[in-house]
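**Student:** Coordinates only, no sequence provided:
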């Protein structure tokens, strides 16, 4: 939920304008400038903005909010960099199977430069990292970041790649790139759990969130939806069998 609250704070700081957490969460997974632009185009927010300022939100306004967002994001990411439980076990398994690991993110490069060393200190070092502002065409749901990972990792067959993501735009990115896609139902911003909140939640609460997030990820055409990264090996085994049977994404 860390990034979601920062969007609320950035709107407030830049223009003393209020948006809700639910509104802020809507475009999660997009590049952050695009995320703010999308929020400004959302009918409910756009209506309030015009009522307040007398004209639609401009790209200049978006950039002012983005400039307020960035230092907040860089400072906050350092407090929320702990790996999801099970991540290192899965990474070890992938390395043993000689599966290459790339990362592409809705975070811009300055945020990734703050986050990557923190992840590395915990043992997670992707072989490729692509940020949302690295490429001229843009970010999600376009395929460009995912395909840049393919280039940097030296992968010959995109149809053998698997895009794992906790957001609908990230799943759409993978599908647009021609990859298999696996959505994460309980460990991302769509779910909204902190680790403590997840551990304290009842099974009924988890099931309610699981159904809500799974519906959103399936609507984005995820091939599989799992709870957390710890469940990825099962999905990869199923994808491997489908590949062996001659299927493509």
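**Tutor:** Arrived safely. Everything quoted here is computed from the prediction, not taken from an experiment.
**Student:** Going by C-alpha atoms from here, please, whenever you check contacts or count neighbours.
**Tutor:** Will do.
**Student:** got a list of contacts for stretch 77-91?
**Tutor:** 2, 111, 114-115, 118-119, 122-124, 187, 228-230, 232-233 (Cα atoms under 8 Å, 6 or more residues apart in numbering).
**Student:** let's bring in a second one:
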């Protein structure tokens, strides 16, 4: 499946495109709409743990990405090497109270830094415009808590990224990913009549599982997101062979999670949505 360039996307709203089988697309934020490489949360996890004298790698920090941030920290503390560091330093195994303490340290650091990572991923602005021009609603959800989103959303809006509805990772008592709850909250808020007419787009395994558990079509993003993890600058300088190798690993992971489609970035989405619509016209459904 060939990528559609940003320049090509700009002309799509003048073309006759029938997306009528679909009603909405629900996006993740970091690594999907903004923040190429999903850098904002990753680096802050490393810094937050370091304030407790615990060293974690960027790779470890990326592991549970897509979960709510409290759950993310909890999952990191289950990593044997991180738990061993904690036990050595504090003389006991990490507890939920320790998760609370790290989370309390993480939050102000993330709030202060997230605005620096609000730049749209190439093609995102044009794709959102194209979706709305063709009658689709734009939902979104995130592992970010609402306090963090309150800093990110105004910056993203200034750059042309705005959703019709946003659900934060700490807003639902029923829980976050990989459960379907944030995706289904979008369905309710947007007045969608059929979850099978929705597409969930995400760069993480928990985000794909969220869409599948909600009964939606799912699209995984490899290059732009957490699984590859390049900054825009790193990507511009990386050898093609290295890029392709990292993308292949990310694609395999997202495909294994059950994603209906895996593409490199949001710029590829129009082609995917057209294919989904054709499948729906033939009577296919996500669960099929």
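**Tutor:** Arrived safely. A quick note: this is a predicted structure, and the numbers were derived from the prediction, not measured.
**Student:** re the thing from before, who wins for most neighbours among the contacts of stretch 77-91 of the first structure?
**Tutor:** residue 229 (24 neighbours; other Cα atoms under 10 Å).
**Student:** so what's the residue positioned nearest the centre of the first structure up against?
**Tutor:** The first structure has residue 29 as the residue nearest its centroid, 3.8 Å off, counting by Cα atoms, centre = their mean. Going by Cα under 8 Å, 6+ apart, residue 29 of the first structure touches 35, 105-106, 140, 166-170.
**Student:** Enumerate every residue touching residue 94 of the first structure.
**Tutor:** residue 100.
**Student:** switch the cut-off to 10 Å
**Tutor:** 88, 100-101, 233, 236 (Cα atoms under 10 Å, 6 or more residues apart in numbering).
**Student:** Make a ChimeraX selection of the buried ones in these.
**Tutor:** Buried residues among those (16 or more other Cα atoms under 10 Å), as a ChimeraX selection:
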select :88,100,101,236
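**Student:** Quick one: the contacts of residue 94 of the first structure as a markdown table, columns for distance to residue 42 of the first structure and secondary structure too.
**Tutor:** What follows is the contacts of residue 94 of the first structure, written out as a markdown table (distance: Cα to Cα, whole Å; DSSP: H, G, I helix; E, B strand; the rest coil):
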| residue | distance to residue 42 of the first structure | secondary structure |
| --- | --- | --- |
| 88 | 38 | helix |
| 100 | 38 | coil |
| 101 | 35 | coil |
| 233 | 37 | helix |
| 236 | 36 | helix |
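**Student:** So which bits of the longest helix seen in the first structure are buried?
**Tutor:** Ranked by residue count and defined by DSSP state H, the top helix of the first structure is helix 59-77. Within helix 59-77 of the first structure, the residues that count as buried by 16+ other Cα under 10 Å are 61-62, 64-66, 68-70, 72-74, 77.
**Student:** coming back round to it: which among the contacts of residue 29 of the first structure end up buried?
**Tutor:** 35, 105-106, 140, 166-170.
**Student:** Those residues in helices, which ones?
**Tutor:** In helices, judged by DSSP H, the following of these are found: 35, 168-170.
**Student:** okay, the residues you listed in CSV with distance to residue 151 of the first structure next?
**Tutor:** Converted to CSV, these look like this (distance: Cα to Cα, whole Å):
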residue, distance to residue 151 of the first structure
35, 26
168, 23
169, 21
170, 18
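**Student:** Between these, which sits nearest residue 181 of the first structure?
**Tutor:** residue 170 (9.0 Å; Cα to Cα).
**Student:** how many neighbours does residue 91 of the second structure have?
**Tutor:** With other Cα under 10 Å as criterion, residue 91 of the second structure counts 10.
**Student:** Which position in the second structure pairs with residue 217 of the first structure?
**Tutor:** Taking TM-score structural alignment, residue 217 of the first structure has residue 254 as its aligned residue in the second structure.
**Student:** mean deviation of the helix or strand hosting that match from the first structure?
**Tutor:** According to DSSP states H and E, residue 254 of the second structure maps onto helix 240-256. Here the mean offset of helix 240-256 of the second structure against the first structure after fitting is 1.1 Å, by mean Cα distance after the TM-score superposition for the first structure.
**Student:** Could you check how far residue 144 of the first structure is from residue 137 of the first structure?
**Tutor:** For residue 144 of the first structure, the distance to residue 137 of the first structure equals 7 Å [Cα to Cα, to the nearest Å].
**Student:** make that residue 155 of the first structure, sorry
**Tutor:** Distance from residue 155 of the first structure to residue 137 of the first structure, counting by Cα to Cα: 21 Å.
**Student:** Between those two, which is the more surrounded one?
**Tutor:** residue 155 (14 against 11).
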